[in-house]
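Student: got a predicted structure plus its sequence, pasted below:
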Amino acid sequence: METKMRLSLMKKAAIGSVLYSMAAMGLIYYLSYDKAITISDVAQDEVIGSDLADSKENGAGAGAEAEGEPDEDSILTGRITEGETEGKAAELSEENQTDENAEEPPKEEAQETAKPEEEGGKEAEGKKQELIFGTGKSNSSFMRIPLPAECKAEDIVVENYYMNRELCILVGGVDSGFYASNVISGNLDMVEKGVCEENIEANERGVKLRFSLTDVFEYRTILENHDLYVSFLRPREMYDKIVVIDPSCGGSNTGNEENGLSEKEISLQIAKKVKERLDETDVKVYYTRMDDSNPGEEDRVRLANGTKADMYIRIQVDANTDSSVYGATTIYNEDYFIPGFGSVELADILEREVVTSIKGKALGLSKAQEEDYAIRSITIPAAAVKVGCLTNKQEAILLGREEYQEKIADGICNAIMAVYEED
């Protein structure tokens, strides 16, 4: 009996031990499974976060891009509205508050990030910006340029750089930001593009509006109701008599050099003296250069043909391998013939009047050669006058004297007036 009771107790203890072991194993398994889930979730969050960071860096992630992509208007204007700015600031503030574990960037890195923006802002000052063109009245003959309300007539200067086909308008008392939001409108058929830049040459506030034109134009302006109206006209619409004077060489192209003198300097000095005389007449004269610049041959030709001038006269200085040769000669284009008055007639009158004025020697007329590109390419009466030879010491001395240059200028002007008198 006692033995049976002992066996029964042992059996119950064994069963209890098994049940306890099973319960313990179940608890351990349960805890292990819950922890595995937690670790998996954290790992997945880290992976997702890494993928987002990579997608932002590499431009991937269509969903992320679509959310932050600007609409068409903001792309065109490059601006963020005040409401959007406040919203972005609120989002950033909320992120900083909720992410308590986020580390602040080191101060040095923050300064490094801000520095390029500051430098970029300084570089932007004084830079060019394209003018905004808008549609205007289709039947308008004027280009309309808006002006600040305080702008007066004396604050505006208009300059015509016809060699560059550019009209430049200086507007005082205004910042370039004014033309970032105000539109140029009206008749823009003659304008290829427009640029606004700070007028750094002026001591006071102001901008320079530069308009690239399709051809050589003259202009008329009207100031009315805080708008400047500009109309473009062909030279022939404004002037009855038009002449193009072309001092040869310029810049790094010195031309013939002998006896301490250069062709580029002498031709320019003579052209300036011609200008002094013709400024007092009713003849409109275009000059290819009035300084030590060197316009390309194509530009010189373009000016003559674009203005449809009555005549083109090039001022040159000659040189010869024979130092005993001296005198004046003229060059003409034999391929371009106009009945009545053409290049040959212009060359003849030009040589005659210059030689008479300087009481010098005529070497005769010569046909344009291959190197005489301008004379051969211009489609109006054109001639070049070589006013003397630098290789002749006696003539070189005369060419360097101002009073002799004055006489040459007189001869050129006399030739021009003689042409108009014959008409």
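Tutor: Perfect, thanks for sending it.

Student: only C-alpha atoms from now on, for both contacts and neighbour counts.
Tutor: Will do.

Student: can you pull the contacts of the residue lying closest to A383 once chain neighbours are set aside?
Tutor: The shortest distance from A383 to any non-neighbouring residue, by CA to CA, 6 or more residues apart in numbering, is to Y332 (4.8 Å). When contacts are counted by CA atoms under 8 Å, 6 or more residues apart in numbering, Y332 touches S343, V344, A347, L365, S366, K367, A368, I375, R376, A382, A383, A384.

Student: just the element for the residue lying closest to T379 once chain neighbours are set aside, please.
Tutor: Excluding the flanking residues, the one nearest T379 by CA to CA, 6+ apart is N305, at 6.2 Å. Per DSSP states H and E: N305 is located in helix 297-307.

Student: name the helices or strands packed onto whichever helix or strand comes after that helix?
Tutor: Counting by DSSP H and E, the next helix or strand C-terminal to helix 297-307 is strand 311-318. Using 3 or more CA pairs under 8 Å, 6 or more residues apart in numbering; DSSP states H and E, the elements in contact with strand 311-318 are strand 242-247, helix 263-278, strand 382-389.

Student: take this one as well and set it beside the first:
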Amino acid sequence: MVSHLGQDKLYRHAVIWTIIFAVVSCAVMVTFKMNEAYFDSYSVVLLQEDNAPQEQTSVARYNMKVELEDKAQSELILPLTQKLSADHVTVREDFVEEKLVVTMKGAASCLGSGSLVTIDSNILDAVGVYRQQEDIVLEMYCKDAYGYELSLEENQLVVSFVPLRSQYQIVSVIYVPLKDRERLVNQDMQELDKIAGAYGMKVYKTWQMQTEYSQQQVVDFANQIHADMLLGIGVEEGAGQDRIETLCNAGYFIPDFGGVDLAAVMTDSMNRVYSALEIQVMDAGEEYTLIHDASVPAAMTFYYTKQAATGRPETEYDMNRKLINALTDMYKQVLSTYFTSE
């Protein structure tokens, strides 16, 4: 009988502690839910602090001391101690900031301290020369959009500037939403570049910029340079059904070619690639700044797909290649119909 009483007592204690534990757990959960935003933000801060030194290390660069000589000769001349291979030189245009960036891989030992750099202040607002690990980075902020040619001579790098329209017959701007930028960053552009070369066309590609950009910045740039066309392209996943929607500035019209013509071609190209069940073409409202504020032929097309992002490399690759194929087909149709090749 004693043993049974002991067991009952232990059982009652176990039940009591179980109830207490459940109550405490609920209280903790309620407290967490009430302060969830705080805990989330605190976690983000800690992650940012942990990552900050790594990010700073990966992009660390140092000013290189150079002397500037101003000459009105429409070029920048950077002296080098030895000739560089063209394979080691890349050029990037952050065009919404009118910035041209030249990176010379492994060239840190090719530029001496105090070197005399020739510039033209009629074209350039500012110039910066930096060392980033073993590379040399040359940044040029221009007063306007220019055409340029880069040449490597025996002991110098020369960037020659020319009026944009004297170098190109056609100027085009492509906008891709920031969320879709990575889709196009590493894609093969040979076919698109080949078409552009055949028609003497300059293509400003937003996804090649490292800086962030907005619709307003891109449309302002397109208006400023009087681009012949402004194209936008994007993908929206998880839609109700596959469809293509194209927006244009229908109110803007020039003889033979305008926003409506551009929208028709872009929609046809998207449908060739994606074969959507539903197609819509409409005038852009004020919320679509890129198209609504354009004073050049402009259109933006979206592919809405019910397929949600899976994260599978082969699926993403296929989607990204289709975007490039659609862009290439758009340019083929527009240029062959409304423009003349060189």
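Tutor: Perfect, I can see it now. Since this is a predicted model, take the numbers as computed values, not measurements.

Student: tm score of chain vs chain?
Tutor: The TM-score (TM-score structural alignment, normalised by the length of the second structure) is 0.65; 269 aligned residues with a CA RMSD of 3.6 Å.

Student: confirm for me that Y161 of the first structure is in contact with F211.
Tutor: No. In this structure Y161 of the first structure lies outside contact range of F211 using CA atoms under 8 Å: 10.1 Å.

Student: what do these two both touch?
Tutor: Shared contacts of Y161 of the first structure and F211, counting by CA under 8 Å, 6+ apart, come down to L167, C168.

Student: comparing those two, which residue is more hemmed in?
Tutor: For Y161 of the first structure versus F211, neighbours defined as other CA atoms under 10 Å are more numerous around F211 (20 against 14).

Student: what residue lies at the spatial centre of the second structure?
Tutor: W207 (2.9 Å; CA atoms, centre = their mean).

Student: tell me the counterpart of it in the first structure.
Tutor: Counting by TM-score structural alignment, W207 of the second structure corresponds to R289 in the first structure.

Student: that older thread, mind putting the helices and strands packed on strand 311-318 of the first structure in CSV, mean neighbour count and distance to A90 of the first structure included?
Tutor: Below are those laid out as CSV (neighbours: other CA atoms under 10 Å; distance: least, CA to CA, whole Å):
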stretch, mean neighbour count, distance to A90 of the first structure
strand 242-247, 23, 67
helix 263-278, 20, 67
strand 382-389, 27, 73
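
Student: looking at the ones you listed, spot the one closest to G206 of the first structure.
Tutor: helix 263-278 (31.2 Å; CA to CA).

Student: quick one: the closest one to chain centroid distance?
Tutor: 31 Å (CA atoms, centre = their mean, to the nearest Å).

Student: the helices and strands packed on strand 311-318 of the first structure into a markdown table, with extra columns for distance to I75 of the first structure?
Tutor: Formatted as a markdown table, these follow (distance: least, CA to CA, whole Å):
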| stretch | distance to I75 of the first structure |
| --- | --- |
| strand 242-247 | 48 |
| helix 263-278 | 51 |
| strand 382-389 | 53 |
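
Student: G87 of the first structure: which of these is closest?
Tutor: That would be strand 242-247 among those, by CA to CA, at 63.3 Å.

Student: identify the residues contacting that closest one?
Tutor: 264, 267-268, 271, 283-289, 300, 303-304, 307-316.

Student: kindly report the same for stretch 121-139 of the first structure.
Tutor: Contacts to stretch 121-139 of the first structure, defined as CA under 8 Å, 6+ apart, come from residues 179-187, 193-200.
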